[in-house]
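Student: all I have is the shape, not the residue letters:
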């Protein structure tokens, strides 16, 4: 299964080079959309240079409207069997795309891999673990779980996304990833798989959204999680 990788960027400076190197080292072919959210530095130029001469790689610069707008652009233009989201300041293993492709190829509507961010997965193993819809919703609808509700360690079936008619809420700039993932799982019965290998590394950038969140942002996050918890009623 061929995947589409969507990477939103905004003024990432030197951080973007490491991810571009990781993308160049992937062990399988994939479609790539690098979507810059109106950077004022060199980020957009680096993206353009990276994709030059590669037919399946695309770089686009939008007006600055937020990460959800950038991700939705990627959703609209993706052609792969599955869609993967990566944050532009993070790192991925060479087998990241291949592993997620293998997970979806098992008939899953969503595949996830282990990540490192202050901690490593509690589970161990080289094989995918199968979860049902209810088990996956429990993982993605709250903080502190092994799989998490983040979008960046997962591949979503594009067919299932189209069926759910799901996009990112462009009015949010915090917890929008949790809402997207939980909404997908709540609306999508089927097989879910998880590979407990660390193939994604979250880097701590001082000026990232998570580190600059205000008290009002935290209130918004609480409201979003109330919306997420209400989604459980959709699961039969």
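Tutor: Yep, it's here. Small disclaimer: the values here were computed from a predicted structure and weren't measured.
Student: CA atoms for contacts and neighbours, from now on please.
Tutor: Noted.
Student: do a quick rundown of the strands in this protein.
Tutor: Under the criterion DSSP state E, the chain carries strands at the ranges 3-9, 31-36, 57-61, 82-85, 91-92, 108-116, 129-131, 154-157, 191-201.
Student: could you dump those strands to JSON lines with distance to residue 16 and mean neighbour count?
Tutor: Listed next are the strands of the chain as JSON lines, based on distance: least, CA to CA, whole Å; neighbours: other CA atoms under 10 Å:
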{"stretch": "strand 3-9", "distance to residue 16": "8", "mean neighbour count": "25"}
{"stretch": "strand 31-36", "distance to residue 16": "11", "mean neighbour count": "25"}
{"stretch": "strand 57-61", "distance to residue 16": "13", "mean neighbour count": "18"}
{"stretch": "strand 82-85", "distance to residue 16": "15", "mean neighbour count": "26"}
{"stretch": "strand 91-92", "distance to residue 16": "9", "mean neighbour count": "24"}
{"stretch": "strand 108-116", "distance to residue 16": "18", "mean neighbour count": "24"}
{"stretch": "strand 129-131", "distance to residue 16": "32", "mean neighbour count": "16"}
{"stretch": "strand 154-157", "distance to residue 16": "20", "mean neighbour count": "26"}
{"stretch": "strand 191-201", "distance to residue 16": "14", "mean neighbour count": "22"}
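Student: this is the other structure I want to compare:
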């Protein structure tokens, strides 16, 4: 415990118009079993009373510091938090989420023999009345600890965003890492890609539970798929491809092919546009973004899809996926 008490943890929360949920979020942090932390509430020019609430909450504990700034977006808020942070470790929490009571303590214990600690995430779905109708704990596929570059594919859904992980401030400071304030999409992924270049080992700490709240989401997923979300997903995949070629040279192609096929399956139709010709354009865009190489680790069906794309038989791929999704 003496070693733990020497490590100050900076918990950074960007706050923007989150009055309805901010107090519960902050309280989950004040309830931590690990007490040697500073909580930085970065008010990003809120206009709904969140600014005043931040000041009120700061009276609850001397661990809380409030920084008010003009609205500039979540990346500017996180960067301001990094500039203000004095801790050995950094934890990011979104202002409408919550963390388990031993979240920080479990992270610190696990950090003693690894470069990156990853927590667990519980997706909590809340309807329009504020009632939780589905808590869903995400299941880790990767080993509990290992080499990040070797297990990247099985960790891919966990390591893109900034929450549910523990960062070392020394790495961030030494390499002058910041969130790209010019990006409106995937800025958190770009930050993580930069950070992971200096990371070798990882450990999963399942007791560090992050509750990720989804409010009033009782709608069909198909209505969420638009040309904009498709373009955003392609952009994210494109920047990750560049990172993976360097960081995971032995497996980047396999990971990339899996992502391409995932988007082929996901975007067979868009909101308000189910035309086959539109889907054809998306298939062609995915097929020509980067070179496609058949990976022997792929199943036979996926290998066949890659070969069809290589031969520019896009209409065959269109027919296959649209028929496949109609059957599901």
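Tutor: Received, thanks. Note that the coordinates shown come from a computational prediction; the quantities given were computed from them, not determined experimentally.
Student: care to give me the TM-score?
Tutor: The TM-score (TM-score structural alignment, normalised by the length of structure 1) is 0.84; 224 aligned residues with a CA RMSD of 2.6 Å.
Student: is it possible to export the strands of structure 1 to TSV including distance to residue 236 of structure 1?
Tutor: Formatted as TSV, these follow (distance: least, CA to CA, whole Å):
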stretch	distance to residue 236 of structure 1
strand 3-9	29
strand 31-36	35
strand 57-61	40
strand 82-85	25
strand 91-92	35
strand 108-116	17
strand 129-131	15
strand 154-157	21
strand 191-201	14
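Student: between the two ends of stretch 49-62 of structure 1, how far is it?
Tutor: By CA to CA, to the nearest Å, the extent of stretch 49-62 of structure 1 from end to end equals 17 Å.
Student: oh, that last question was meant for stretch 169-188 of structure 2, not what I typed.
Tutor: Terminal residues of stretch 169-188 of structure 2 lie 16 Å apart, using CA to CA.
Student: equivalent range in structure 1 for that stretch?
Tutor: Alignment of stretch 169-188 of structure 2 against structure 1: residues 158-177, by TM-score structural alignment.
Student: what sits against the nearest residue to residue 172 of structure 2 once chain neighbours are set aside?
Tutor: Of all residues not flanking residue 172 of structure 2 in the chain, residue 195 sits nearest, at 7.1 Å (CA to CA, 6 or more residues apart in numbering). Taking CA atoms under 8 Å, 6 or more residues apart in numbering as the criterion, residue 195 of structure 2 is in contact with 171, 172, 177.
Student: what subset of those residues is buried?
Tutor: Buried by 16 or more other CA atoms under 10 Å: 171, 172, 177, out of the contacts of residue 195 of structure 2.
Student: mind putting these into TSV with distance to residue 110 of structure 2?
Tutor: Output for those, formatted as TSV (distance: CA to CA, whole Å):
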residue	distance to residue 110 of structure 2
171	17
172	19
177	23
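Student: before we move on, the earlier item: ok, the contacts of residue 195 of structure 2 in structure 1: which stay?
Tutor: Here is what carries over to structure 1 from the contacts of residue 195 of structure 2, by both residues aligned by TM-score structural alignment, their matches' CA atoms under 8 Å: 172, 177.
Student: follow-up on the earlier one: gap between the match of stretch 169-188 of structure 2 and the chain center?
Tutor: 11 Å (CA atoms, centre = their mean, to the nearest Å).
Student: what residues of that stretch count as buried?
Tutor: Buried, per 16+ other CA under 10 Å, within stretch 158-177 of structure 1: 158, 160, 161, 166, 167, 168, 172, 173, 174, 175, 176, 177.
Student: can I assume residue 148 of structure 1 is in contact with residue 142?
Tutor: Yes. With contacts counted by CA atoms under 8 Å, residue 148 of structure 1 reaches residue 142, the gap being 7.3 Å.
Student: out of the two, which sits in the busier spot?
Tutor: In this view residue 148 of structure 1 and residue 142 are compared by other CA atoms under 10 Å, and residue 148 has more residues nearby, 24 against 15.
Student: how much space separates the residue lying closest to that one once chain neighbours are set aside from residue 147 of structure 1?
Tutor: Setting aside the residues directly before and after it, residue 148 of structure 1 is nearest to residue 140 in space (CA to CA, 6+ apart), at 4.9 Å. Per CA to CA, residue 140 of structure 1 is found 7 Å from residue 147 of structure 1.
Student: more crowded one of these two?
Tutor: The neighbour comparison of residue 140 of structure 1 against residue 147 (other CA under 10 Å) goes to residue 140, with 27 against 21.
Student: check contacts around the more buried one.
Tutor: By CA under 8 Å, 6+ apart, the neighbours of residue 140 of structure 1 are 147, 148, 149, 150, 178, 181, 182.
Student: show me the residues you listed that map onto helices.
Tutor: 178, 181, 182 (DSSP state H).
Student: name the member of those with the most neighbours.
Tutor: Those, ranked by neighbours (other CA under 10 Å): first place residue 182, 28 neighbours.
Student: didn't that residue look like it was pressed against residue 151?
Tutor: No. Counting by CA under 8 Å, residue 182 of structure 1 stays clear of residue 151, with 9.8 Å between them.
Student: quick revisit: now, among the ones in helices among the contacts of residue 140 of structure 1, which is nearest to residue 79 of structure 1?
Tutor: Set against residue 79 of structure 1, the nearest of these by CA to CA is residue 181 (19.7 Å).
Student: does residue 80 of structure 1 really touch residue 31, like I thought?
Tutor: Yes. The pair residue 80 of structure 1 / residue 31 is scored as a contact, 6.8 Å apart, by CA under 8 Å.
Student: give the residues shared as contacts by these two.
Tutor: Shared contacts of residue 80 of structure 1 and residue 31 (CA under 8 Å, 6+ apart): 2, 3, 4.
Student: quick one: map the last one onto structure 2.
Tutor: For residue 4 of structure 1, the aligned position in structure 2 is occupied by residue 10, per TM-score structural alignment.
Student: separation between its match and residue 71 of structure 2?
Tutor: From residue 10 of structure 2 to residue 71 of structure 2 the distance is 22 Å (CA to CA).
Student: what do you get for residue 85 of structure 2?
Tutor: 20 Å.
Student: between those two, point out the one with more neighbours.
Tutor: residue 85 (20 against 14).
Student: apart from its chain neighbours, what residue comes closest to the more buried one?
Tutor: Nearest one to residue 85 of structure 2, counting by CA to CA, 6+ apart, is residue 10 at 5.8 Å.
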